[in-house]
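[1] Model the following, please.
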Amino acid sequence: MFFNNFQQNLSHMQVNKEQTGEVSASIEIRIGKNDYEPEVNKALKDYQSKAVVPGFRQGKVPFGIVKKMYGNAMLAEQVNKLVSDSLNNYIKDNDLRILGYPLSDVERTGTIDFDSNDEFSFYFNVAIAPELDIKLEDIQVTYPKVKADPIEIQKTIDKLLTDYPEVTYPETYQQGDALELRSTQADDKGNEVEGGYQATVMVDSTDIASDAVRQKLEGQVLGAELILNFSEVFGDDEKVIKALKLSDEDNHLIHADFNAVIDEIKRTEPATLNESFFGRIFPSETIDSEDEFRNRIGQEIEKQLESQSDYFVYSLGLKQLVDETPMKFDEAFMKRWIVDNSNGEISASEIENTYGDFEKSMRYQLIEDELSSKYPELLVKKEEVRQYVANYFFGQMQMEKTEDMEKMLSSTIDSILKNKKEEDKIIRQLRENKMVRLFRSKLNLVEQEMTAEEFKSLVTKNSMEITEE
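    Next up, the predicted model:
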C-alpha cells in the first residue's frame, strides 16, 4: 500500500488525503464545532422567525425550543453541506484528477451521533485517473493509397450516364415520355364545366396503367386536347387524389372526365459521352476528350477514397491507443461506482459481466481527454458549431447565401442549438473531424497502394476484428 498523507487546514476543519494504492486514495473530512455552529445557529434563527408552534405566536417561539425540536435536523443539513463543499473544493484546489465521483466509505465513517458528539470525521474513497503519455508520432499505421482502377471508373461513368440523362422537349408524344396536362373538369359530353375543378397533372409513362390510354396518347402533339378519366390513367384512386390534389370534398371527381391540354412533353434518354455531357458533370472545367474525362473521374474517386483512408487510419490509430496505452484502474472501486451511479439498473452481479465494456469505453474517454488537453486545436469553438449549422442550410438545403438570409438564419441557429442533445451531437461530429485531421498529420503513416476493392476488403477485415473483440 502506498501512503502520501498531507493536511489542508480550513479554520478548525482538516482535510487529509491518504494514498491507498497506485490509483486509489482515501480522503478524510474532519469537522469541529466551530466549523458548523455559526451556520446552524443562523439557520435556526431564520427558522425561529417563521416557526408555528402551538401555544406561541408565529416568530415568538423561544430559541431553545426551536433548537430542541429542529437542532439535529439543521445540524445534519449544515454538516452535509460543509462536507460536500469541502470535498469538492479540495479536489478542485489540488487539481486531483479522479474518475467518477467520490464514494462514501461507510465502514470507516461509522454511525454519526449528532446527540453525543460535536466533532465528526467523514471518509471518502476516490479513484485516481491514470497518467497518460501519448505520442501519436510513435504509432505506425498503414495508409491505404487507393488508386482508381478502370473497372471502378467505368462503374462510376455508367451511373453518371443514368443519373444525368439527356432531356429534350419534343413536339410529339411517344411511349416513355412524361406529360404535363392542364386539366379542367368536363361533363359527360366532354365539355368543360363552367367553374369546374382545375389542376395541372404530371403523368410519367411508368404511371400509366391502361394500354388503351397509352394508345390514345401515342402520337399526340403539343397543345392537343383530350378527354381523360384519370382513374383509367393511373388505375389507383390514391394516385388520382394525389395527382389532382383532391381534397376530401372533391373526392367525387376521382372517376370524372377531364379536358386535358398537353402543355409539355418531356423526353428522357440515356446520356452519351460527349463534350456536352462532360460539361454537365464538371461545369466549371473544359474537358475535350473521353480519355481526359475518364482521368478526371479517376481523380474524383481517389479524392473521395482519400477521405475514407483518413478516417480508416484514425480508427486504427485510436484502437491501437486504446489497446496499448498503459492504464491502471481501481477495478473494485469502479465496479462499485457503476452500480451506485446506475440508479438501481445494474446490480453488483451484473457488473461482473459488463465491466470489460465499461473499462474500454473509459479508456476511449481518457485518451480523448488527454489528446484534447495536449492539442488545443481539437477544441470545438462556439462559432464553429454555428458555422456547421449554417453550412447545412447553405449547402445541403441549397439556400442562397445573402446578407438578409444570414441574419434570418441566426435566430434559426439559436433555436436549434437550444436543444442540448442536438448541440452535443454537432460538437462530437466536429471534434471527430478534427481528430481525423490530427491523426493524419501526426501518425507515422506507411503508404500502401491498392485498388478500391482491396481497400474495401481491408476495411471489412478490420471492422470484423473490432467487432469480434
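[2] okay, CA-based contacts and neighbour counts for the rest of this
    Will do.
[3] Name the residue most distant from the centre of this protein?
    G55 (62.3 Å; CA atoms, centre = their mean).
[4] Check whether that one sits in a helix, strand or coil.
    Classification of G55 by DSSP: H, G, I helix; E, B strand; the rest coil places it in coil.
[5] Roughly how far does it sit from V61?
    9 Å (CA to CA, to the nearest Å).
[6] now swap in S347 and tell me
    Distance from S347 to V61, by CA to CA: 49 Å.
[7] Following up with a second sequence; could you model it the same way so I can compare the two?
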Amino acid sequence: MNITQEKTGNLNAVVKIKIAPADYTEKVDKAIKEQAKKAQLPGFRKGMVPAAHIKRMYGKSILVEEINNLLNDTLTNYIAEQKLEVLGQPLPVLDNEKEFKWDNTDEFEFDYELGLAPAFDVKISSKDKFTEYVVKADKETLESRIKNIRRSYGKMTNPEVSADGDVLYTDLVQVAADGSVLEGGITSTATIRLDQIKDKKILKSLIGLKKDDVVTIDIQKAFEDAAVIAKALNISEEEAAELKSNFQLTVKNVNRLEESDLNQEFFDKLFGEGTVTDEAGFKTKITEEVESMFKQDADRQLSNDIYLQLIEKHNFELPDEFLRRWLKATNEKLTDEELAEGYDDFAKNLKWTLIENKIIKDNSIEIKYEDVVQAAKAKLDAQFRMYSPSPLPEDQLAQYAVQFLQEKENANRTFEEVKALKTFEYIKSVATLEQKDIDYNKFVALNK
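    Have a look, this model is predicted:
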C-alpha cells in the first residue's frame, strides 16, 4: 500500500491511497469464508456452502465492502500518525476517468481532500481587559419581584368591582357588524386576565365591571396574540390569527389575588423559621436572590465579551472553500442560500473551538470524569428545584447523574460545557477583569 500527501494550499491537502491486490486479497478471502459459514442457500446445508459459490454470487459486494473498510482504517491511521489536525472530515475526490473491474486483480487509487487547521498561538495576558459587570437590582425590578412573591403566597378574593390586574370569568359570544349576536358564531366560557390586555382603551372598559355587566370588545386588539385568543375561544391558532370580529363579554365573576401581608408567618414560609424578622430583612433577602440571578446574566455577558474579543484578536484563516463543500456534502438538505447565510457564524464558532482547544492543550488543563459528573449533578439539581424546593439526597442525585450521562448526547454536551467553563476560568485568571456596578435596566440595554 502506498500513501502520499500533496499540499494544494496553505490549509488544503490531498491524500492519495494506492491499494494493490496483495493489500486486500487476504481480507476478502477471509470475509468470503466467514460468509460461507453463515449462508443459508437452497440446495446447501447451513455452513456447507462452498466459498467459491459465495465468491461467484457475492464476491464483488464483499470486495467493495472490504476496500471501503481498508480505506477508512488507512486514512484514519495516517491522519493520526502524521498528527494532522483536520477540520470536518476528508472528502473523496471524484474522478470519472477511473474505472475499476472489481475482479480481485485491480490496483486501486483513491484521493481524499483534507481541510487543515491553521497554526497559531493564543496569547492571553493581563493586557487583555474585560468588564465584569456587577448587576444591581433597580427599584422597579425589586418592587416587581416583591409583588410577585407576595401574590404567590396571597389569597384569592372575589371583589364586587374589577380593577387592574384582576381575573374575569366571562362568557364570550361573537357578534355581527351591527352588534347583534351572530347566528352560528363562536361562543366560549373564558378566563380573561386583565394583565394580558394590550389595548389601553379596551383595558379601561374592563375596569369597574360587576357581575352580569356586558361590554363589547375587539378580540384582536385586546390580545394581539393568536395563541391567547385561540385558548380563550377554544379554536385553533390558525383560525384565531384570521379572526376579525367583535365579541360580547358578560362578566360571571371577578377574582383578585391579594398580596400576602408582610408578617412573620409569611417570612417563615419563605426563608425558614426566624431567619427573617422584619421588612428590612425581607427586602435584603430578596435583593440578594435577584442579584444572584443577575450574576448568571453578567457571567454570560462576560463570556460573550471574551469570545468576541479573542476571536477578533486571533484573526486566522480557515480553509473556507473546503468547509463549504464539506457542509454541503454532509447536509443534503442544506440549500446554497442557507449556507451563504449561516457560514459566517459557523466559521466564527469553529475559530472559537480551535482557540479553546489550543488553550486547553497549551496549559495542560484537565477535564476529569468527576468534573463532568459534578456538572451533570448541578444541572439535574437545578431542574428538580424548579418543582420542589427540597434538594434530592446526594446518593439519589449521583445515581440520576450517572444515568443521565449514559446517553451519549448528554455526555458529549456536558463535557463541552465543562470544557468551556474551564477555558473561561483560565482566561479570567490571566486577563484583567475590571468590575463595574450597573443597574439592571441599563445592563439589559447593553444588548439592545
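[8] in the stretch 151-300 of the second structure, which spans are strands?
    Per DSSP state E, counting those that start in this stretch, the stretch 151-300 of the second structure carries strands over the ranges 155-157, 167-174, 187-193, 214-218, 246-258.
[9] ranking those strands by burial, who's on top?
    The highest average neighbour count among the strands of the stretch 151-300 of the second structure, using mean count of other CA atoms under 10 Å, belongs to strand 167-174 at a mean of 22.
[10] Which secondary structure elements does it sit against?
    Contact analysis of strand 167-174 of the second structure by 3 or more CA pairs under 8 Å, 6 or more residues apart in numbering; DSSP states H and E lists strand 187-193, strand 246-258 as its packing neighbours.
[11] Would you mind giving those strands as CSV with distance to N72 of the second structure added?
    Shown next, in CSV, are these (distance: least, CA to CA, whole Å):
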stretch, distance to N72 of the second structure
strand 187-193, 62
strand 246-258, 67
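[12] and of those, who's closest to T8 of the second structure?
    strand 187-193 (66.3 Å; CA to CA).
[13] residues contacting K33 of the first structure?
    Shown in contact with K33 of the first structure (CA atoms under 8 Å, 6 or more residues apart in numbering): D118, E119.
[14] Rebuild the strands of the stretch 151-300 of the second structure as a markdown table, extending it with distance to Y343 of the second structure.
    Compiled in a markdown table, these are given as follows (distance: least, CA to CA, whole Å):
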| stretch | distance to Y343 of the second structure |
| --- | --- |
| strand 155-157 | 54 |
| strand 167-174 | 48 |
| strand 187-193 | 44 |
| strand 214-218 | 45 |
| strand 246-258 | 47 |
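[15] just so I know, which of the ones you listed lies nearest I79 of the second structure?
    Among those, strand 187-193 comes nearest to I79 of the second structure, with 63.2 Å by CA to CA.
[16] Off-centre distance for the closest one?
    Distance of strand 187-193 of the second structure from the chain centroid (CA atoms, centre = their mean, to the nearest Å) equals 35 Å.
[17] How about stretch 146-160 of the first structure?
    On CA atoms, centre = their mean, the centre of stretch 146-160 of the first structure falls 32 Å from the chain's centre.
[18] Contacts for that stretch, please.
    294, 297-299, 301-302, 305-306, 449-452, 455.
[19] Kindly recompute the last result at 6 Å.
    Stretch 146-160 of the first structure has contacts (CA atoms under 6 Å, 6 or more residues apart in numbering) with G298, E302, E449, M450, T451, A452.
[20] hmm, which of those residues are the buried ones?
    With neighbours counted by 16 or more other CA atoms under 10 Å, the contacts of stretch 146-160 of the first structure contain buried members at G298, E302, M450, T451, A452.
[21] In helices, which of these fall?
    G298, E302, A452 (DSSP state H).
[22] now, which of those sits nearest S410 of the first structure?
    E302 (36.5 Å).
[23] wait, what's in contact with the closest one?
    E302 of the first structure neighbours (CA under 6 Å, 6+ apart): A148.
[24] D149 of the first structure versus that one, what's the distance?
    For E302 of the first structure relative to D149 of the first structure (CA to CA), the value is 10 Å.
[25] what does G356 of the first structure give?
    With CA to CA as the criterion, G356 of the first structure and D149 of the first structure are 43 Å apart.
[26] Between the two, point out the one with more neighbours.
    Using other CA atoms under 10 Å as the criterion, G356 of the first structure and D149 rank with D149 on top: 15 against 11.
[27] contacting residues around the equivalent of E85 of the second structure over in the first structure?
    Correspondence of E85 of the second structure to the first structure, assessed by TM-score structural alignment: R97. Neighbouring residues of R97 of the first structure by CA under 6 Å, 6+ apart: I128, A129.
[28] again, 10 Å this time
    I91, V126, A127, I128, A129, P130, E131 (CA atoms under 10 Å, 6 or more residues apart in numbering).
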